[in-house]
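Enquirer: Sequence and computational prediction follow.
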Amino acid sequence: MSDAAQAIFLSWSPPPWLTLSVALTAIVYLRGWLEIGKTRPQQFDLLRLASFYSGLAVLWLAIASPMDGFADVLLSAHMIEHLLLMSVVPPLLLYGLPVVPLLRGLPVVLRRNLIGPLLRLTFLRRFLHWLTRPVVAWFAMNISFLAWHIPSAYNFALEHENWHAVEHICFLGTSILFWWCIIRPWPSEAKRLNWGILLYLVSADVVNTILSAFLSFCDRPVYSFYLTHPNPFQVEPLEDQVLGAVIMWVLGSLAFLLPAVILALHLVRGDRSNRA
């Protein structure tokens, strides 16, 4: 292990509030999963539990482990962190069908006196339905993605830890909305998939590709933070930028295009069965 990597590991300590939040979420989900599993054992099997817990583990790994220290000094590591938050964590969490287990796992007093009355508010229900409309979710994720990669915003987030946390919340929250429209976890209203879902995924990949290509082929470092702060790994900022862009381009595109291919095959089979 290099001295720089060793220094990052030695200076790392688990953030208490985030670690506690992840642990409490895991406990609440497990409590609700066990409860609802009594009546819906096939729907809430071990695979759902493993998926949700994997999502929490990857979330913690991305922003609470020593990886976050590497992301502070290497753009390429920062891009991996963003990919995990936007393309790995949300599908894993949503496949765990988290809505009902998280509600059922809360203390009864909290459900009856706070959560229940809130969820019965008409304006809140309408707002949540609006947020999960595909057009809204698509624009929310892609605008957040592009806005935080504007050089001034990107540099500002790295310079200010609290705003860096806001950036992560934006990426995670809007990406959950984006993937919600594809997975639609129960008890969300199931909608029959159509060919528009491919446009939804491919157009998001186009946005990712445009930004990745710009960073790849730009002949200068875009983010001044990496010029004004020492790099303990002695990596040239432009080389690091190209590596980060390639990671975002290749892995980010796979995150959109693989589901698109799978869904296209599913739709083709459906069309054939309808014609038979």
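Expert: Right, received. Where do you want to start?

Enquirer: When you work out contacts or count neighbours from here on, use the C-alpha atoms and nothing else.
Expert: Fine.

Enquirer: number of nearby residues for the nearest residue to Phe225 once chain neighbours are set aside?
Expert: Leaving aside its chain neighbours, Phe225 sits nearest to Asn155 (5.6 Å; criterion: C-alpha to C-alpha, 6 or more residues apart in numbering). Asn155 has 18 neighbours, counted by other C-alpha atoms under 10 Å.

Enquirer: what's the answer for Leu201, then?
Expert: The burial count for Leu201: 21, using other C-alpha under 10 Å.

Enquirer: what residues are up against it?
Expert: Phe256, Leu257, Pro259, Ala260 (C-alpha atoms under 8 Å, 6 or more residues apart in numbering).

Enquirer: Helices - which of these land there?
Expert: Mapping the contacts of Leu201 onto helices (DSSP state H) picks out Phe256, Leu257, Pro259, Ala260.

Enquirer: Next, the contact list for the spatially most central residue of the chain, please.
Expert: Among the residues of the chain, the one closest to the centroid is Met86, at 2.9 Å (C-alpha atoms, centre = their mean). Shown in contact with Met86 (C-alpha under 8 Å, 6+ apart): Phe171, Leu172, Ser175, Ile176.

Enquirer: And those residues, which is closest to Glu236?
Expert: Phe171 (27.0 Å; C-alpha to C-alpha).

Enquirer: and the closest one, how far is that from Leu75?
Expert: Going from Phe171 to Leu75 by C-alpha to C-alpha, to the nearest Å gives 16 Å.

Enquirer: ok, and here's another one to check against it:
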Amino acid sequence: MTGSDAVPFCGLPPLPGDWAWNLDPLLLAILAGGLALGWRAGGNRPLFLAGWALLALALVSPLCSLAVALFSVRVGQHLILMLVAAPLLAMGLRPRTAAPAELAGSAAVFAVILWFWHLPAPYAWTFVSDGAWWAMHASLFASAVWLWHGAMRASRADAALLSGLATAAQMGALGAFLTFAPRPLFAPHALSTLPWGLTPLEDQQLGGLLMWVPGGTAFAALALFALSRALGAMPDRLKT
């Protein structure tokens, strides 16, 4: 669906107490098909199932509807995809060692996709085009899985450390940009936040804080994990 009068994929902005589950047949079919393919591919099936279940919950639960009304909820939905579902799914995939060049590429791709979809024009596009909505969520999730899988399976701990620090820094920068912007940036939420007791600017600031703190913390933790791997691989004589 496209056009200025298009209804967003998750429906019109709900009022308090008036949200609903998203049982779109195409979405349910894709989720079921992806689950079947991932299950047949092997790997750690319990972790894969946990990651896929969280992905499905984030997209079909009332979060989808609430994200039409509130930018902060859309950010929270994305964080569930990128920081919880993606690493679980990455650990559930068959292990494959990632070279430093691949890890650097995945971190760069993730950063570009994250910034692109949280800039005003591309973000607004997802409210008038179902294709843009699908592209946003598919690209954010896929790039996050690629990054997490590479960072946790990196052939060199220093590459994982650098990718974690760089990703924490760029997510923190995006969160700070959204938090300290002097005016609201996202036209789709110009009127939809008021029934929820937030001005558009307050809603944007809350979303920025969510991106800044949990997002930056998760990838900083990944960097610390990589650092512990690097220290653990050092000869005993270098640790003292």
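Expert: Alright, I've got the coordinates. Keep in mind the model is a prediction, meaning the values are calculated, not measured.

Enquirer: corresponding residue for the residue nearest to Phe225 of the first structure in the second structure?
Expert: Aligned by TM-score structural alignment, Asn155 of the first structure pairs with Ala124 of the second structure.

Enquirer: now do Thr25 of the first structure
Expert: So, by TM-score structural alignment, Thr25 of the first structure is matched to Gly34.

Enquirer: Determine which residue in the second structure is aligned with Ile8 of the first structure, please.
Expert: Ile8 of the first structure maps onto Trp19 in the second structure, by TM-score structural alignment.

Enquirer: hang on, its match is in a helix, isn't it?
Expert: No: membership of Trp19 of the second structure in a helix is not supported by DSSP: H, G, I helix; E, B strand; the rest coil, which gives coil.

Enquirer: wait, doesn't it sit right on Ala67?
Expert: No: the pair Trp19 of the second structure / Ala67 is not scored as a contact, 10.1 Å apart, by C-alpha atoms under 8 Å.

Enquirer: mind listing the helices for the second structure?
Expert: So, for the second structure - with DSSP H - the helices run 25-40, 45-60, 63-69, 71-79, 86-92, 100-117, 120-125, 130-152, 157-180, 200-210, 216-233, 236-239.

Enquirer: With the flanking residues excluded, which residue is spatially nearest to the equivalent of Phe145 of the first structure over in the second structure?
Expert: Matched to the second structure by TM-score structural alignment, Phe145 of the first structure sits across from Leu114. Of all residues not flanking Leu114 of the second structure in the chain, Leu140 sits nearest, at 6.5 Å (C-alpha to C-alpha, 6+ apart).

Enquirer: pretty sure the residue nearest to Phe225 of the first structure is in contact with Tyr223, am I right?
Expert: Yes: the criterion here is C-alpha under 8 Å, and Asn155 of the first structure meets it with Tyr223 at 6.5 Å.

Enquirer: Only the buried subset of the contacts of Leu201 of the first structure, as a PyMOL command please.
Expert: Buried members of the contacts of Leu201 of the first structure, defined by 16 or more other C-alpha atoms under 10 Å, are picked up in PyMOL with:
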select buried, resi 256+257+259+260
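
Enquirer: Relative to Leu227 of the first structure, how far out is Asn142 of the first structure?
Expert: Distance from Asn142 of the first structure to Leu227 of the first structure, by C-alpha to C-alpha: 27 Å.

Enquirer: Also Glu236 of the first structure?
Expert: 9 Å.

Enquirer: try Thr209 of the first structure
Expert: 25 Å.

Enquirer: Check Cys181 of the first structure too.
Expert: 39 Å.

Enquirer: if you count what's nearby, which of the two comes out ahead?
Expert: Each of Cys181 of the first structure and Leu227 has its neighbours counted (other C-alpha under 10 Å); Cys181 has more, 21 against 13.

Enquirer: Ignoring the adjacent residues along the chain, who's closest to that one?
Expert: Pro134 (5.9 Å).

Enquirer: now for that neighbour: what does it line up with in the second structure?
Expert: That one, Pro134 of the first structure, aligns with Leu103 by TM-score structural alignment.

Enquirer: How about Leu84 of the first structure?
Expert: Leu84 of the first structure maps onto Ile80 in the second structure, by TM-score structural alignment.

Enquirer: Please look at that match and Ala56 and confirm they touch.
Expert: No: using C-alpha under 8 Å, Ile80 of the second structure is not in contact with Ala56, being 10.6 Å away.

Enquirer: Would you mind measuring from Val109 of the first structure to Pro117 of the first structure?
Expert: 12 Å.

Enquirer: ok so, going back, what number of residues lie near the match of Phe145 of the first structure?
Expert: 22.

Enquirer: Next: Gly252 of the first structure.
Expert: 24.

Enquirer: That one: what's it in contact with?
Expert: Contacts of Gly252 of the first structure (C-alpha under 8 Å, 6+ apart): Leu83, Ser87, Asp205, Asn208.
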